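> Below is the sequence, then the predicted model.
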Amino acid sequence: MTTSLQELLAGWITGQRWFAGKGRAIDDLSIEHRTDVVSGDPGLVHLILSVRQGERSTRYQVLVGLRSSLPDRLKHALIGPWERDGGEYAAYDAPHDAELTRILLEAMESSRREEELAFHRAPDVDIDTSLRSLVLTAEQSNTSLVYGDRYILKLFRQITAGINPELEVVGALAAAGSTHVARPYGWIDTKLDSQTTTLAIMQEFLANANEGWAMALTSVRDLYASAPEVSAEEAGGDFAAEASRLGIATAEVHRELATAFPTGVIETSEVKRMAERLRRRLDEAVAEVPQLAAHASVAHAAYDRLADLGRKVAVQRIHGDYHLGQVMRTPSDWVVLDFEGEPGQPLSERRGLDSPLRDVAGMLRSFDYAAHHLLAGHPEGATLQERADEWSARNRAAFLSGYSEGGGRITADDAVLLRALELSKAVYEVVYEARNRPSWLPIPFAAFRSQR
């Protein structure tokens, strides 16, 4: 009995790291869109799948390669046998095939269209179509291909109808001459639910850059390895100067976003409603993680101060998921990546206006994580706690100082909002760690004990 393509894909997709419905049965898988990009052997087929699990339906993008004989180098990407045009082919995950992924470069360079699939080249760029690709293995929710040391193409696996904020923001900032984004080279889109929908984005690959998280961890390890009397300032890998530069870059990006996109204000009544929303999320988190109840009064007090603020709050486009893993240090400056916003949130919310202090709060929490997560299970964790606190405090202060120097505003009233947003982020972290890494719970709990 021949297995249908839908059955084949249903058996394969559940094992992919980017599949969001792990642990739940697939009730139905259907093919919404199919585009034959390349016929022949090898062939390339583009699919948009709709996967229903219970009441939830999720769209996924799959590029399927077809070969009559699958070489050993591609066997790890095998999906299964597929009958097509009277012959049997091996179907496989095409991003792993450099022979086929070069076609994506050629299609973007020529701004080609294949039925409902549209390829675009960014203004004023040329694309080198001779480069071979390599799949990055670190991605969890998307698939990224690096072409030589020039480009990185991010294929969005889970698809939401509409323009992806990453394309919208990076395109606008690059056009304005921002030095804090990786230059866009091209993108792929289609029509879903009558909306232009982003499927992939290609940008400059920052080959000579270092990730902020990795740099911060090197600094923390240097401090832990130094003599007890050596301070964070004196340790060989002091990160404070970079944290300050990152603060300046963050303020500049916020200013550029406020210039490139509309801005607004939240009225005092809406500020009160914001405080109530934060309070509800806290109550929900306490119900799920009862240990949080001992710290809830600290958050409630911060939310009370926010509700009593009595002034409007400026809002604009922001990053939305800002932390040390989203920034890269090039030889000349800090570059900000992944303007997609908070994963799992509706596209309308990710493209909405918010306080830039939400990004600031996210980065402050990231400094705490960089300083303390190595202590989980560490044999000298108790003795290193004070050093971790010192590193975090020093770099948080340096980042905030740089943010102010770069033009970011943090008045006394702003500090009230920032504290509420930081504790809200810590509430989210408590729930996440309880579900995934219980040994890390002390990190977000510490945010409620701090008198910042």
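Structure's in. What do you need?

> Only C-alpha atoms from now on, for both contacts and neighbour counts.
Will do.

> Which residues outside stretch 366-376 are in contact with it?
Residues from elsewhere that reach stretch 366-376 (C-alpha atoms under 8 Å, 6 or more residues apart in numbering): 213, 216-217, 220, 323-324, 381-382, 384-385, 388-389, 391-392, 395-396, 439-440, 443.

> From the residues you listed, list just the buried residues.
The neighbour count (16 or more other C-alpha atoms under 10 Å) marks 213, 216-217, 220, 323-324, 384, 388, 391-392, 395-396, 440, 443 as buried among the contacts of stretch 366-376.

> ok, and here's another one to check against it:
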Amino acid sequence: MSEAVTRTATTDPGLLASLDPLLRTWLPRQRWFAGKGRPITGFSLVGATELLPAHSPLGLHHLLVRAHQPPVPGARAVPGDCYQLLIGAREALPPRLAPALIGHMTEGPLAGRTVYEALYDPQPAGVLLEALRSRARIGGLRFERDPGQEIRTGLVPRMMTAEQSNSSVVYGDTFILKLLRRVVPGTNPDLELPLALAREGCPRVPAPTAWLRAELSGESYVLGVLQPFVQGASDGWELALRELAKGEDFAAEARALGRATAEVHLALARALPTVTLGHTQVRALADGMIERLDATAQAVPALRPYVPGLRVAFEAPAILAAEGRTWTAQRIHGDLHLGQCLRSPSGGPGTGPGGAHAADGGGTWSLIDFEGEPARPLAERRMPQPTVRDVAGMLRSFDYAEHSVSPTVPGWADTCRAAYCTGYAECGARDPRTDPVLLRAYETDKAVYEVLYEARQRPDWLPVPLSAIRRLAAPDPS
């Protein structure tokens, strides 16, 4: 492709109708499909773009498809979730692509061909990277990149298989393309915040190299972000579990991770507006937490004995606010835990000009995945919030790590929690422990969320958040 390629792209209107029976079976089996447990009653097309001609040996269709399902009992009816699909079409699939199979088409424009998840296939995945490199505009799709960064050709793609809510392709250990699966119109924080941090020169978050958007019916969708691939990096969750299994201390890493979190928070406060939360805002915050508590207690009887103590934790910030206490709110990560952090070897892509940060030892911590909690509305994910919400998420993550190995290492999580807060304060940010009332409220809210999740998804894990609930419901939770 030449620079800034622009071309129209048409897709046969009968394509979705012919795919319908296959998608009804295939889509619910995907880890990123959010509507499990409810039947699909139909599909509607939000956008369709032909990236490779349907009549060629290899066809490639980009689809934005809304899946319609019955509403959750007790919830109001909402439009179906919109999913991003990349559908490849071949005469027959080679054995290496067997895991990508969607099905065999018997009618429609692709009749007689086999359709599959195209991200598994290096050639279609390469088409996406080339479109980003050339800043292509194809139909309603906009492939954009930072003009100061180059994307070289010849990078071999491979799909990562460990993700849940999205899909990622790594290109030659140089870039990683994260494709959002469930998409909504509007400004997505997974692109917005890393771009803002790049402008601030914050080295803790890989700067976006390129991104993919759709402009459809007057609305803009962020569909994917290309960032540098952090070679040799260890996922924070996996690293913590490895150290736990060996009985190794993790305090130094937790302290360095606290520093990294504070650096990101300080940079976000410089880059984007902050607001002050007074009595009205904090009262609404507490009411939301209490509402979630009551709903969870209805669904999980084991939580009910602790409700009075937990209500105290949620009311406490509102009482302080009524007395005139205020808090600062700003943009935050929104879903921070060990799995959203990468520790790279010294000198990797999250490293500043002088190499690894001194407190990081021989490597550097980076924060990734700024999408926020995908189940929450986009407007809510983009609201300024107190930084202790991110801190509370990380503190709960240490607790989960301690309980994920057998035998457990008593006191491991407490040591990490203290070290993390110490590291956070070392960067000039306020020590989270000096705001125990709000920190307790956010940690309690997170634990209540975990109780509902575990009761529904992993009942064997329910004792983990319940142990935190017992502590947080006590008159002195320390």
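Alright, I've got the coordinates. Computed from a predicted model, the values in this text were never measured in an experiment.

> Most widely separated two among the buried ones among the contacts of stretch 366-376 of structure 1?
For these, the farthest-apart pair by C-alpha to C-alpha is His323 and Leu384; their separation is 23.3 Å.

> Return the distance of the residue nearest to the spatial centre of structure 1 relative to Asp36 of structure 1.
Centre of structure 1 computed as the mean C-alpha position; nearest residue by C-alpha atoms, centre = their mean is Asp338, 5.1 Å away. Asp338 of structure 1 sits 30 Å away from Asp36 of structure 1, going by C-alpha to C-alpha, to the nearest Å.

> now swap in Ser348 of structure 1 and tell me
Taken as C-alpha to C-alpha, the span from Ser348 of structure 1 to Asp36 of structure 1 is 31 Å.

> okay, these two: which has more neighbours?
Using other C-alpha atoms under 10 Å, the more surrounded residue of Ser348 of structure 1 and Asp36 is Asp36, with 14 against 10.

> three-state assignment of Gly177 of structure 1?
On the three-state scheme (DSSP: H, G, I helix; E, B strand; the rest coil), Gly177 of structure 1 is labelled coil.

> ok, the aligned partner of it in structure 2 - how many residues close by?
By TM-score structural alignment, Gly177 of structure 1 lines up with Gly201 in structure 2. Gly201 of structure 2 has 13 neighbours, counted by other C-alpha under 10 Å.

> just Ala260 of structure 2 next, same as before
As a measure of burial, Ala260 of structure 2 has 27 neighbours, counting by other C-alpha under 10 Å.

> three-state assignment of Thr198 of structure 1?
Three-state call for Thr198 of structure 1 (three-state DSSP): strand.

> Setting aside sequence neighbours, what's the nearest residue to it?
In space, and not counting its chain neighbours, Thr198 of structure 1 is closest to Asp189: 4.4 Å by C-alpha to C-alpha, 6 or more residues apart in numbering.

> What does that neighbour correspond to in structure 2?
Matched across to structure 2, Asp189 of structure 1 falls on Arg213, judged by TM-score structural alignment.

> what about its match, helix or strand, and which?
strand 210-216 (DSSP states H and E).

> Tell me which stretches of the stretch 251-400 of structure 2 form strands.
Using DSSP state E, counting those that start in this stretch, the strands of the stretch 251-400 of structure 2 run over 275-277, 327-329, 341-345, 363-367.

> for the ones you listed, which one ends up most surrounded?
Mean neighbours per residue, mean count of other C-alpha atoms under 10 Å, is largest over the strands of the stretch 251-400 of structure 2 for strand 363-367, with a mean of 27.

> Next, the angle from that strand to strand 341-345.
In terms of direction (axes from the mean of the first three to the mean of the last three C-alpha atoms, to 10 degrees), strand 363-367 of structure 2 departs from strand 341-345 by 150 degrees.

> Look at Leu155 of structure 2 and say how many residues are nearby.
Around Leu155 of structure 2 there are 17 residues (other C-alpha under 10 Å).

> ok, it touching Val169?
No - assessed by C-alpha atoms under 8 Å, Leu155 of structure 2 is found out of contact with Val169, at 11.3 Å.

> Ala216 of structure 1 falls within a helix, correct?
Yes - if the criterion is three-state DSSP, then Ala216 of structure 1 is within a helix.

> List the buried residues in stretch 24-32 of structure 1.
Buried positions in stretch 24-32 of structure 1, judged by neighbour count with 16+ other C-alpha under 10 Å: 26, 29-30.

> Tell me which of these fall in strands.
29-30 (DSSP state E).

> Now do the helices in the stretch 151-300 of structure 1.
165-175, 212-225, 240-260, 268-288, 296-307 (DSSP state H, counting those that start in this stretch).

> and among those, the most buried is which?
Most buried of the helices of the stretch 151-300 of structure 1 by mean neighbour count (mean count of other C-alpha under 10 Å) is helix 240-260; its value is a mean of 22.

> Where does that helix end up in structure 2?
Mapped onto structure 2 using TM-score structural alignment, helix 240-260 of structure 1 spans residues 251-271.

> What's the average distance for that stretch when superposed on structure 1?
Superposed on structure 1, stretch 251-271 of structure 2 shows a mean distance of 0.7 Å to its aligned residues (mean C-alpha distance after the TM-score superposition for structure 1).

> Quick one: list the elements packing against the host helix or strand of Ala419 of structure 2.
Assigned by DSSP H and E, Ala419 of structure 2 falls within helix 412-426. Secondary-structure packing of helix 412-426 of structure 2 (3 or more C-alpha pairs under 8 Å, 6 or more residues apart in numbering; DSSP states H and E): helix 251-271, helix 388-402.

> Outside of the first one itself, list whatever touches it.
Looking back up the chat, that one is helix 251-271 of structure 2. When contacts are defined by C-alpha under 8 Å, 6+ apart, helix 251-271 of structure 2 is touched by residues 193, 196-197, 199-200, 202, 204-205, 330-332, 359-360, 365-367, 387, 415-417, 419-429.

> In ChimeraX, select just the buried ones from those residues.
With 16+ other C-alpha under 10 Å as the burial test, the buried ones among these are selected in ChimeraX as follows:
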select :193,196,197,202,204,205,330,331,332,359,360,365,366,367,387,415,416,417,419,420,421,422,423,424,425,426,427,429
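
> nearest to Leu110 of structure 2, of the helices and strands packed on helix 412-426 of structure 2?
Nearest of those (C-alpha to C-alpha): helix 388-402, 46.6 Å.

> Tell me the buried residues in the closest one?
Of the residues in helix 388-402 of structure 2, 388-402 count as buried by neighbour count, 16+ other C-alpha under 10 Å.
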